[in-house]
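# give me coordinates for this.
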Amino acid sequence: MDLSELQPGGHDDEPHGDGMRARLNWLRAGVLGANDGIVSTAGLVMGVAGATTDRTAIFIAGIAGLAAGALSMAAGEYVSVSTQRDSELALLAKERRELLEEPEEELEELAGIYVSKGLSDDLALEVAKQLTEHDALGAHAEAELGIDPNEVTSAWAAAFASMIAFTLGALLPLLTILLAAESLRVPVTVVAVGLALALTGWSSAKMSYGPRGRAVLRNVGGGLLAMTITYGIGSLIGTQV
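Down below sits the predicted model:
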């Protein structure tokens, strides 16, 4: 085997490099946030459109749904990431303390991890020593905890990213249904949302190396089902009120 194939950049579609995992996580979160914005807002405006043709009513409902959804996403992400961040910082503080108070035990523990991964005792100990000398906390945190001390997530950044992604996704069905002619409002929105969901489904599958066709069908099918149900509910309520 050509060893150059194993070097960073050997395959264009494989992520490498410092911080790449964090950037991919942010990108996935952005795609999922946009997808949530598309589906939830499309379902909302389609439901209202099923009940009334009043553009103002659709606009008010859509804006309210967009604002509520974006703020809910931001708050939920902030709470979730804050909890994760607090846990990671506590574990890192514990690891720092153990490295200061029990350096030999920590070195043996790190070597044992590499032995469990297939290295010989002598090689594992040598690797553990060199990594500890280079960056003790980084080596032990990644091997023992699965945490990169340089990539602890910011709760505020996660909250704003989720809010922006949701808002951008929500704007598509909202603007489409408001700008389209009344007679074409529903079909044009369905087509626009279907295409957008196909794109987000394909993007999420590409980033996770999953089957793209299945992801697209699942994403589009779920979104169309949501719109169909909410439009039916809106139509039923509209005829009764």
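
# only C-alpha atoms for contact and neighbour calcs from this point on.
Fine.

# so how far is Ser154 from the most centrally placed residue in the chain?
Among the residues of the chain, the one closest to the centroid is Ala29, at 2.0 Å (CA atoms, centre = their mean). Separation of Ala29 from Ser154 (CA to CA, to the nearest Å): 13 Å.

# burial count for Gly118?
9 (other CA atoms under 10 Å).

# where does it land in three-state SS?
Classification of Gly118 by DSSP: H, G, I helix; E, B strand; the rest coil places it in coil.

# cool, and Gly210?
Assigned with three-state DSSP, Gly210 falls in the coil class.

# what is the helix or strand that Leu110 is a member of packed up against?
Element membership of Leu110, judged by DSSP states H and E, is helix 103-116. Helix 103-116 sits against helix 121-140, with contacts defined as 3 or more CA pairs under 8 Å, 6 or more residues apart in numbering; DSSP states H and E.

# what about the helices in this protein?
Taking DSSP state H, the helices of the chain run over residues 20-51, 55-101, 103-116, 121-140, 155-179, 185-208, 212-240.

# would you mark the buried spots in the helix holding Leu110?
By neighbour count on 16 or more other CA atoms under 10 Å, the buried set for helix 103-116 is 106-107, 109-115.

# circling back to that earlier point, quick check: which of the helices of the chain is nearest to Gly9?
Judged by CA to CA, the one of the helices of the chain that comes nearest to Gly9 is helix 20-51, at 12.3 Å.

# any idea how far the nearest residue to Trp156 once chain neighbours are set aside lies from Ala159?
Excluding the flanking residues, the one nearest Trp156 by CA to CA, 6 or more residues apart in numbering is Tyr78, at 6.3 Å. Taking CA to CA as the measure, Tyr78 and Ala159 are separated by 5 Å.

# list of residues touching stretch 98-112?
121, 124-125, 127-129, 132, 136-137, 140, 143-144 (CA atoms under 8 Å, 6 or more residues apart in numbering).

# if we can go back for a sec, turn the helices of the chain into TSV, columns for distance to His11.
TSV is the format used below for the helices of the chain (distance: least, CA to CA, whole Å):
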stretch	distance to His11
helix 20-51	14
helix 55-101	32
helix 103-116	27
helix 121-140	26
helix 155-179	29
helix 185-208	14
helix 212-240	19
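
# which non-adjacent residue is nearest Ala215?
Gly201 (5.3 Å).

# just checking, that neighbour touches Arg212?
Yes - with contact defined as CA atoms under 8 Å, Gly201 counts as touching Arg212 (7.3 Å).

# one more to line up against the first:
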Amino acid sequence: MTSDPSSAQNEHGEPHHDDLGSRLNWLRAGVLGANDGVVSTAGLVVGVAGATSSSSALLTAGLAGLLAGSLSMAAGEYVSVSTQRDSERAALDLERRELRYTPDAELDELAGLYEQKGLSPELAREVAEALTAHDALAAHAETELGIDPEDLTNPWHAAGASFVAFTVGALLPLLAMVLPPASVRLWITVLAVLGALMLCGWISARLGRAPLRPAILRNVAGGAVAMAVTYVAGSLLGAAGG
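Model (predicted):
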């Protein structure tokens, strides 16, 4: 029976995936993007609701906020990841040149790094030589730079994920505000948003293996304060304009 090395299990039956850390980072980024969509759109529509009861005004403001926020998130993520990717490529190019022109010095450097990790000088040298013979660039990139040359982040994927996550999060407060009757839509929106923030806080804490209670309370408190401030501001502006 063959086994997939990318999904091997340890002696305790725990699955090990080579890209588990990358997957968790993507999932965490998605949760945070959705959280931003919930909070920013909720603050916007609740603030507008404080100024007017017009469903068309609420829908227009919510859609404008959704589009502006999702596009801003996508653009920001694209620029950020592109800059990171360019820096990683430059670092890899420098490492390739050093391996080409000063291989002995690079081997000594790699062995020294393994000694710093706790290996004996003899074992560190043996490991460095074996990894250099197998894939010198990968060994140096991982140990020195913390980069996998075969798994650089794609800025388009990051931008798309941010756009989708923010949009999904923003739809909740928008729909909660425009679909129910005017007499109850504010309270439905507040309850829906607080519930979504509790879920986002719980997921973020689980992914980061952090205590659940503080993470959930911080998330809910931040959203509640944002909605309260924007509602008061909208009410004051509505009263001044009326």
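
# in stretch 133-147 of the second structure, what's buried?
By neighbour count on 16+ other CA under 10 Å, the buried set for stretch 133-147 of the second structure is 136-141, 147.

# which of the residues you listed lies closest to Leu67 of the second structure?
Comparing these against Leu67 of the second structure with CA to CA places Ile147 closest, at 33.9 Å.

# what's near enough to touch the closest residue to the closest one other than its chain neighbours?
Nearest non-adjacent residue to Ile147 of the second structure, counting by CA to CA, 6+ apart: Ala141, 5.3 Å away. Residues in contact with Ala141 of the second structure, defined by CA under 8 Å, 6+ apart, are 92, 95, 147-149.

# let's see 10 Å
Shown in contact with Ala141 of the second structure (CA atoms under 10 Å, 6 or more residues apart in numbering): 88, 91-92, 95-96, 147-149.

# show me just the buried residues among those residues.
Among the contacts of Ala141 of the second structure, those classed as buried by 16+ other CA under 10 Å are 88, 92, 95-96, 147-148.

# returning to what we had before: okay, and the common contacts of Gly201 and Arg212 of the first structure?
Arg218.

# re the thing from before, in a markdown table: the buried residues of helix 103-116 of the first structure, plus distance to Gly47 of the first structure.
Below are these laid out as a markdown table (distance: CA to CA, whole Å):
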| residue | distance to Gly47 of the first structure |
| --- | --- |
| Glu106 | 59 |
| Leu107 | 61 |
| Glu109 | 58 |
| Leu110 | 57 |
| Ala111 | 60 |
| Gly112 | 59 |
| Ile113 | 55 |
| Tyr114 | 57 |
| Val115 | 59 |
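
# tell me which of the residues you listed is nearest to Thr228 of the first structure?
Distance to Thr228 of the first structure across the buried residues of helix 103-116 of the first structure (CA to CA) is lowest for Ile113, with 52.6 Å.

# hang on, isn't the closest one packed against Ala124?
Yes - Ile113 of the first structure is within contact range of Ala124, at 8.2 Å (criterion: CA atoms under 10 Å).

# for Arg28 of the first structure, which non-adjacent residue is closest in space?
Distances taken as CA to CA, 6+ apart put Ser204 closest to Arg28 of the first structure, at 6.4 Å, once the chain neighbours are dropped.

# pull up the gap between that neighbour and Arg97 of the first structure, please.
Applying CA to CA, the value for Ser204 of the first structure to Arg97 of the first structure is 39 Å.

# comparing these two, which shows the higher neighbour count?
Each of Ser204 of the first structure and Arg97 has its neighbours counted (other CA under 10 Å); Ser204 has more, 22 against 12.

# ok, that one - contacts?
Per CA under 10 Å, 6+ apart, neighbours of Ser204 of the first structure: 27-32, 35, 210-212, 215-216.

# next one: it from Leu66 of the first structure, what distance?
Going from Ser204 of the first structure to Leu66 of the first structure by CA to CA gives 22 Å.

# and Ile237 of the first structure, by the same measure?
For Ile237 of the first structure, the distance to Leu66 of the first structure - CA to CA - is 22 Å.

# repeat for Ala165 of the first structure
In this view, Ala165 of the first structure and Leu66 of the first structure are 11 Å apart by CA to CA.

# and Gly232 of the first structure, by the same measure?
Remark: distance between Gly232 of the first structure and Leu66 of the first structure (CA to CA) = 21 Å.

# pick out whichever of these two has more residues nearby.
Neighbour count, other CA under 10 Å: between Gly232 of the first structure and Leu66, Leu66 has more, with 25 against 18.

# pretty sure the more buried one is in contact with Leu44, am I right?
Yes - using CA under 10 Å, Leu66 of the first structure makes contact with Leu44 at a distance of 9.5 Å.

# give me the common contacts of the two.
In contact with both Leu66 of the first structure and Leu44: Leu174, using CA under 10 Å, 6+ apart.

# give the contact list for the closest residue to Leu172 of the second structure other than its chain neighbours.
Distances taken as CA to CA, 6+ apart place Val38 nearest to Leu172 of the second structure, at 6.8 Å, with adjacent residues excluded. Val38 of the second structure makes contact with 32, 66, 165-174, 192-194, 196-197, 200, 223, according to CA under 10 Å, 6+ apart.

# let's go with 7 Å and repeat that
By CA atoms under 7 Å, 6 or more residues apart in numbering, the contact list for Val38 of the second structure reads 169-170, 172-173, 193.

# same check, this time on Asp121 of the first structure
Contact analysis of Asp121 of the first structure by CA under 7 Å, 6+ apart lists Val115.
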